[in-house]
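J.: Fold the following and give me the result.
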Amino acid sequence: MNKNVVFGSLENIDDILFMALQLWTDNTYDGLREELTEILNNEKETILLYKLENEFIGFNHVAIRHDYVEGSNSSPVGFIEGIFVKENHRGKGIAKILVRSGEEWAKSRGCTQIGSDVEFHNVESYNFHKKIGYTEVNRIICFLKNIG
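T.: Next up is the predicted model:
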């Protein structure tokens, strides 16, 4: 793993939370803090942090999934649940390093594939995934109807 990449822990949850709230803007502080605490205490998930000098500037949340992952033909499958790099540090290869570190972590846990998804309108993330060697395997539109 890259020397700037470290595993997230409860000690640096506030740093993770600061960045995660920028990525998942529809979450609340308390709700996301609780979710991150669960992630950091789960051996099937990790948060990898990129540290530059004394500042965390990006993270990659990776999980091991045993349910079906779109396009996969194996199980378990690593899955990039979310990746973020602070805006002033983008375009410098940091996200790619975080993804590669996540791939190594998943591989060390028996995965032979890793998946990811992007929201339909997120062209920047789509282009990033294509650039680092990910192949689009499907497109879906999700529906929901209130029935109660």
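J.: When you work out contacts or count neighbours from here on, use the C-alpha atoms and nothing else.
T.: OK.
J.: I'd like the next helix or strand past the helix or strand where residue 35 lies.
T.: Using DSSP states H and E, residue 35 sits within helix 29-40. Per DSSP H and E, helix 29-40 leads on to strand 45-52 as the next helix or strand towards the C-terminus.
J.: so how far is whichever helix or strand comes after that following strand from its chain's centroid?
T.: Using DSSP H and E, the helix or strand that follows strand 45-52 in sequence is strand 55-65. In terms of Cα atoms, centre = their mean, to the nearest Å, the centre of strand 55-65 is set 5 Å apart from its chain centre.
J.: which residues touch strand 55-65?
T.: Strand 55-65 is contacted by residues 15-16, 19, 44-51, 75-86, 89, 94-95, 98-99, 102, 106, 111 when judged by Cα atoms under 8 Å, 6 or more residues apart in numbering.
J.: dump the residue contacts of residue 133.
T.: Residue 133 touches nothing, counting by Cα under 8 Å, 6+ apart.
J.: and for comparison, fold this next one:
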Amino acid sequence: MEESMFDVKIREACIRDVRSIKELSEQLGYFVTHEETRSYLNDLRQDNQHVIYVAEMNNEVVGWVHVSLYKTLVSEKRANISGLVVDRNSQRRGVGKELMRSAEEWAKNWGCHGVILRSNVIRQEAHLFYKGIGYGQTKSQYVFIKNFKP
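T.: Predicted structure coming up:
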């Protein structure tokens, strides 16, 4: 897609990125199999209201961001960052900023009024990063999940 002053190339994820996406996800504590990652990526790539960008440095995937449309009955259309991860050895080199910039451009192209994201309360460094690129904290909330048996 494009190169930045940090020699970071941002492009849409493809199936050959499955291994890298899986390994990066594990750095955040998300453990899914290779097959699950491949299936999820394949499904999302077929939905034009989602995009996954990867960041490459020296032909190696060092980060990814997943962004999708977020529509509700009570607010303007926004984009939602479902995940952002940068390899721990590539942080503080502009990778996250470039991934977020690409996600924001995608959102603008869809006519979104902004971007929303959620970050685990324990990720203090991530919070500083988001604030540093212009995001403001608007509320704290609990996340409730009800799983269904297959």
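J.: Overlay them and tell me the TM-score.
T.: A TM-score of 0.83 describes the superposed chains when it is computed by TM-score structural alignment, normalised by the length of the first structure; 142 aligned residues with a Cα RMSD of 2.3 Å.
J.: Mark which of the contacts of strand 55-65 of the first structure are buried, thanks.
T.: Among the contacts of strand 55-65 of the first structure, those classed as buried by neighbour count (16 or more other Cα atoms under 10 Å) are 15-16, 19, 45-51, 75-85, 94-95, 98-99, 102, 106, 111.
J.: Just the ones of those residues in strands?
T.: 45-51, 77-85 (DSSP state E).
J.: what two of the residues you listed are the furthest from one another?
T.: Greatest spatial distance in those: 51 and 77, 26.6 Å, computed using Cα to Cα.
J.: mean per-residue distance, the lengthiest helix in the second structure to the first structure?
T.: Criterion DSSP state H: the longest helix present in the second structure is helix 95-109. Compared with the first structure after fitting, helix 95-109 of the second structure deviates on average by 0.6 Å (mean Cα distance after the TM-score superposition for the first structure).
J.: ok, and what's touching that helix?
T.: 4, 6, 8, 10, 53-55, 62-67, 69, 78-79, 81, 84-86, 114-115, 133.
J.: Go again with 6 Å.
T.: The contact list for helix 95-109 of the second structure (Cα atoms under 6 Å, 6 or more residues apart in numbering) reads residue 79.
J.: just the angle between that helix and strand 60-70, please?
T.: Taking axes from the mean of the first three to the mean of the last three Cα atoms, to 10 degrees, one finds that helix 95-109 of the second structure is oriented at 30 degrees with respect to strand 60-70.
J.: Could I get the contacting residues of residue 130 of the first structure?
T.: Per Cα under 6 Å, 6+ apart, neighbours of residue 130 of the first structure: none.
J.: wait, is it part of a helix?
T.: Yes - counting by DSSP: H, G, I helix; E, B strand; the rest coil, residue 130 of the first structure is part of a helix.
J.: Roughly how far does it sit from residue 118 of the first structure?
T.: 11 Å (Cα to Cα, to the nearest Å).
J.: and what of residue 58 of the first structure?
T.: With Cα to Cα as the criterion, residue 58 of the first structure and residue 118 of the first structure are 18 Å apart.
J.: ok, now residue 128 of the first structure?
T.: For residue 128 of the first structure relative to residue 118 of the first structure (Cα to Cα), the value is 10 Å.
J.: Please, which helix or strand holds residue 145 of the first structure?
T.: Per DSSP H and E, there is no helix or strand for residue 145 of the first structure.
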